[in-house]
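>>> sequence and computational prediction follow.
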Amino acid sequence: MRLAELVAALSLGVDLGFGQPMEHVLRQCLIALRLSERIGLGDQERLAVYYTALLVNVGCHSDAHEQAKWFGDDIALKSGKYRYEQRSLAAAASALRLIGSGNPPLHRFRVGLEFTLGGFREVETMIAGHAALAADLARRLSLPMDVQQAVGAAYEQWDGRGWPGELKGREVPIPSRLAQLAEFTEVAHRLGGVDAAVELARRRAGGQFDPGLAAVLCEDPEAVLGGLDAARTWEAVIGAEPALGVRLSEDQFDEALLAVADFVDLKSPFTLGHARAVAALVDAAASQVGLTQDERQELHRAALVHGLGRLGVSNAIWDKPGPLGTGERERVRLQPYLTERILCQSATLAPLGAIAVQHRERLDGSGYPRGLTAPAISPKARILGAADAYQSMIEPRPHRQALTAAQAAAELRAEAAGGRLDAEAVAAVLTAAGHRVARHRRGPAGLTGREVDVLRLLARGCSSREIAGRLVISPKTARNHVEHIYAKIGVSTRAAACLFAMQNGLLPPVDDAAA
């Protein structure tokens, strides 16, 4: 397996999360590579450019919950990134117009007041944290240190006014500078052609962009931007990976899939650790129904990637506490289809997409996205569907509390009795769930038992006041716990704390009522 295929597939999900057409990131990767060739970079440097361009915005969905809290629709917010110059008054005004959108006027006023009092500082921290999380993903994918450093500096600007604002000029790694120039000129070129891309590069040269790199683009824009619309973008990007490209063993591929799954699950506090848990369930269930080792491995991998399509649906929907409207339900029903579309271009990943796209189908034809009936739903998809349903039930959702294991088991059995889920798959999943022993690691990074409780609630999106109410402590004590947790685990954002909780086996909490 080539790592490039997995990262390129992930980039398609990032496109959806930014409200951009799929292959936006792939095209920016080609632009960055063309620029790197024109300035004479060697293979190792071009490898860093390649993966930096593909990963540059991968951390931006990690706090989509907070983005939706402040601005109503996280995808609508991010789609405005390319309309205005960074840190300009126009960009700030555009974001402020979205404060509390989709809610009644009184709610919008209240959110606006909260944002004025401290929310804007939270957003600044979030943006700086995106690059840090992307760098952490690069580390987990075993990419070279220069890639990790470049991705970590992806939002720095030539003039020093980027995020976190610690680097400027030539201090910013050249892959970061190339990726940023390529990202914004790709959008300008797609919307307005070569002239628009050149105008943007010239206008922002010396500010956001490296003036030398902008000049290279403007000297011969056709050499950098020509043929993008006619190219078979996926094949072009996979074929353009520098000679030092990264190859994965079977075990490394599984680790890379797990890393991607964790990052996808960061999109909402209600899905933290979901893919890991579903993969564990299908592993145990598959051994009971006679699947071969290869089939079990494929099902395990499909379970890890089955939620990729969630990146294309706004958190205004995923985190909505009330009932969904018709249009919102239709967006949810697209999620498995989007997963398939993200994975289908890779010969290695397409079989996983073929399983994942069916995990919400039901034997009686009542499922989605295609309304398949029993003969068309594969045995592996039936197991994945039952495991996903069970795991979703025992996780909290914005409109309900988590069910106990016993309640979830009863619900799952009812689905099988009603002819919607496969009875054998349900039995295997429930047996697997009943024999699971939840591992409760006490005190990672020196956390106390109470701090672990606070971290779990924090990861689920609870505010300090809500944590205080749940644990019967004062809001000040809750805030102190959060500060101590951040200090002990070495992070500064909720998203990074969520990742720590997942990686250390702290989610979901132990359910003593497992059945």
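Nice, thanks for sending it over.

>>> drop to CA atoms for contacts and neighbour counts, all remaining ones
Will do.

>>> name the SS class of the closest residue to residue 76 other than its chain neighbours, please.
Distances taken as C-alpha to C-alpha, 6 or more residues apart in numbering place residue 19 nearest to residue 76, at 6.8 Å, with adjacent residues excluded. In three-state terms, and counting by DSSP: H, G, I helix; E, B strand; the rest coil, residue 19 is coil.

>>> contacting residues for residue 19?
75-76, 78-79, 312 (C-alpha atoms under 8 Å, 6 or more residues apart in numbering).

>>> now list the buried members of those residues.
Among the contacts of residue 19, the ones that count as buried by 16 or more other C-alpha atoms under 10 Å are 75-76, 78, 312.

>>> and these as TSV, adding distance to residue 433 and secondary structure?
Shown next, in TSV, are the buried ones among the contacts of residue 19 (distance: C-alpha to C-alpha, whole Å; DSSP: H, G, I helix; E, B strand; the rest coil):
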residue	distance to residue 433	secondary structure
75	35	helix
76	39	helix
78	39	helix
312	30	helix
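
>>> out of those, which comes closest to residue 374?
residue 312 (27.7 Å; C-alpha to C-alpha).

>>> can you tell me which residues contact the closest one?
For residue 312, counting by C-alpha under 8 Å, 6+ apart, the contacting residues are 13-14, 16-17, 19, 335, 338.

>>> same question for residue 509.
So residue 509 contacts residue 456 (C-alpha under 8 Å, 6+ apart).

>>> hmm, try it at 10 Å
Residues near residue 509 by C-alpha atoms under 10 Å, 6 or more residues apart in numbering: 395, 438-440, 452-453, 456-457.

>>> what helices or strands is the helix or strand residue 336 falls within leaning on?
Per DSSP states H and E, residue 336 falls inside helix 335-343. Here helix 335-343 touches helix 3-17, helix 293-305, helix 350-356, going by 3 or more C-alpha pairs under 10 Å, 6 or more residues apart in numbering; DSSP states H and E.

>>> okay, pairing it with this:
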Amino acid sequence: MKPRPPTTARRAELLAALSLAIDLGLGQPMEHMLRAMVLGTRMAEQLGIGQEARERTYYANLLAWIGCHADSFELAALFGDDIAFRADYYLIDAHGLPMLSLMLHRTGTELPALRRAARQSRFAATAGTAVRNLIRSHCLSAGQLANRVGLDPGMPAILGHAFERWDGKGLPAGRSGVEIPLEMRIAQLADTAEVFLRTAGLAAAVAMVRQRRGTQFDPELADLFCARAADLAAGLLEGDPWPAALAAAPLDDSLTETELDAVLAAMGDFADLKSPWTAGHSRAVASLAAAAARECALPPAEVDLLRRAGWVHDLGRMGVSNAIWDKKSELSSMDRERLQMYPFLSERILGRVPGLRRVAGLAGAHRERLDGSGYPRGLSDTALDAGQRILAAADAYQTSLEPRPHRPAAEPAEAAARLHADVLAGRLDALAVNAVLAGGGRNDDAVLGGGRRDARRRGAPAGLTARELEVLALLCRGMNNKDIAAALFIAPKTARNHVEHIYEKTGAANRVSATLFALDHGLWDRNRAGSAAGE
């Protein structure tokens, strides 16, 4: 098969858009990573490094934290609001007592005083191991996601040093000095310096870099920044950094249609991995929406647009804490206000890429309803086109099929009944709902969230046993060994052995890589996970 022709989209544009989603999860305003990238690129130019190293520096600065959202579930379980924790992280020299103080300050914030003190005490006793495991998992996830968006094969190793320090007191490997790739040493300084430049000014940024010289930061880079800070930061905070960011991008980075689809699908996985409750969601919505568009006899170009919008409609989820997404109790009014902004954030992120403006408009309206009861804008009937109505119905159906912290998954018949009820109430479009249900019934990809129904008929890949498939499904749901043991009525040691065997057979090393393996091989069946968990 011949490769599909090039598009007008560039890889740099898509990854710059992805960096906007990363910003949200870091607790920073959009364009933070873009400005950090411009600052890092200027430093690289001052150093006179070669073109290939400059290109790697570009992407290291842009996507240094691409893996951070994949561990949001675990981070929130430890420290509550994952986004607030990351925002606070920028304000300290993150090691030793300052780091421990931050973690204890964030531990158990939702608990009464006595229970919180007990949890803080337990955490303090195991903090080293817990944080090391979390960071190791983060680094592995960053590498996998970097591969999926088509970066240089050497980028995963560079991104794996995000938490290392010049003085060797970082994690997970305790590397020091020039053992840390130059590209990451530049990215570390530029990332933190941008926050101080923006929030406290040039003098404060210089003082911070000087204070962390030789500890967190490379002394040579720190000296360069302090000596030339005014020039390096010139115009950085004025105006839109998007043009400068794209001007600094590698020149030959246009994408074929096939490559564009691959990057968008990876971006959808990136958004879904923020919570194990949404793993595979975007793949499934994309398949449902495309199938429904074909049912409606829409032109092939519109089918492609709906599939692409389905992949990336949830990018704005990065701007909402897992303390809300994973909450088991009823949401407060403030929680709901924050949650209802995420489709707007998706649209704003995607709208920066000229070739994705239509995709952005579809994604931003997937929670709108015909009677004006949806969000974020409360659009109604005449303001919603056929594509937006289809995507809204596809997302509503798939969401019903998936469990959430506060409710079990619905059976397909129940989910279909909910859609028909929404039609009768004037919330969803009848043609769109019928097309989603008709298309989904013949679309194996939609049923299994991006997998293939016949995968199991041919035998599970990697030689996984039936019991290991059950454990894998629960692992993808975010369960630890103790939870898996309870769900399957087995000993925790047995559960641990199963997890280790799964990792060995699949090449996975954490929940995220196991989830991606399950999705890629058609093994992520929520019905299997739900029944094993007793839902």
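Yep, that arrived. Keep in mind the model is a prediction, meaning the values are calculated, not measured.

>>> any chance you could compute the TM-score here?
TM-score of the superposed chains, computed with TM-score structural alignment, normalised by the length of the first structure, equals 0.95; 512 aligned residues with a C-alpha RMSD of 1.9 Å.

>>> what stretch of the second structure does the longest helix along the first structure fall on?
Longest helix in the first structure by number of residues, with DSSP state H as the criterion: helix 174-204. Counting by TM-score structural alignment, helix 174-204 of the first structure falls onto residues 182-212 of the second structure.

>>> buried residues in the matching stretch, which are they?
Residues of stretch 182-212 of the second structure classed as buried: 182-197, 202, 205-206, 208-210, 212 (neighbour count, 16+ other C-alpha under 10 Å).

>>> one step back: and which of the buried ones among the contacts of residue 19 of the first structure is nearest to residue 217 of the first structure?
For these, the nearest to residue 217 of the first structure is residue 78 (25.6 Å; C-alpha to C-alpha).

>>> re earlier: give me the mean distance between the longest helix of the first structure and the second structure.
When the second structure is overlaid, helix 174-204 of the first structure sits 1.1 Å from its aligned residues on average, using mean C-alpha distance after the TM-score superposition for the first structure.

>>> tell me the residue in the first structure aligned with residue 245 of the second structure.
Using TM-score structural alignment, residue 245 of the second structure lines up with residue 237 in the first structure.

>>> pretty sure its match is in a helix, no?
Yes. Judged by three-state DSSP, residue 237 of the first structure forms part of a helix.

>>> so how far is residue 378 of the first structure from it?
32 Å (C-alpha to C-alpha, to the nearest Å).

>>> who has more neighbours out of the two?
Shown here are residue 237 of the first structure and residue 378; by other C-alpha atoms under 10 Å, residue 237 has more neighbours (22 against 14).

>>> next, count neighbours for residue 360 of the second structure.
27.

>>> corresponding residue for residue 29 of the second structure in the first structure?
Per TM-score structural alignment, residue 29 of the second structure is aligned with residue 21.

>>> burial of that match, as a residue count?
Around residue 21 of the first structure there are 13 residues (other C-alpha under 10 Å).

>>> list the contacts for it?
With C-alpha under 10 Å, 6+ apart, residue 21 of the first structure has these contacts: 12-15.

>>> pull out the buried residues from those residues.
Among the contacts of residue 21 of the first structure, those scoring as buried are 12-15 (criterion: 16+ other C-alpha under 10 Å).

>>> out of those, who's nearest residue 413 of the first structure?
Closest to residue 413 of the first structure, out of all of those and judged by C-alpha to C-alpha, is residue 13, at 33.7 Å.

>>> identify the residue spatially nearest to the closest one, adjacent ones excluded.
For residue 13 of the first structure, the spatially nearest residue (C-alpha to C-alpha, 6+ apart) is residue 311, at 5.7 Å.

>>> just to be sure, the one you found is in a helix?
Yes. Secondary structure of residue 311 of the first structure (three-state DSSP): part of a helix.

>>> the second structure: strands as residue ranges?
Using DSSP state E, the strands of the second structure run over 6-10, 254-256.

>>> and among those strands, the most buried is which?
Compared across those, strand 254-256 shows the largest average neighbour count, a mean of 18 (mean count of other C-alpha atoms under 10 Å).

>>> that one vs the first structure, average distance?
So strand 254-256 of the second structure averages 1.1 Å relative to the first structure (mean C-alpha distance after the TM-score superposition for the first structure).

>>> against the first structure, where does that strand fall?
Under TM-score structural alignment, the match for strand 254-256 of the second structure is residues 247-249.

>>> check stretch 133-141 of the second structure too.
Counting by TM-score structural alignment, stretch 133-141 of the second structure pairs with residues 125-133 of the first structure.
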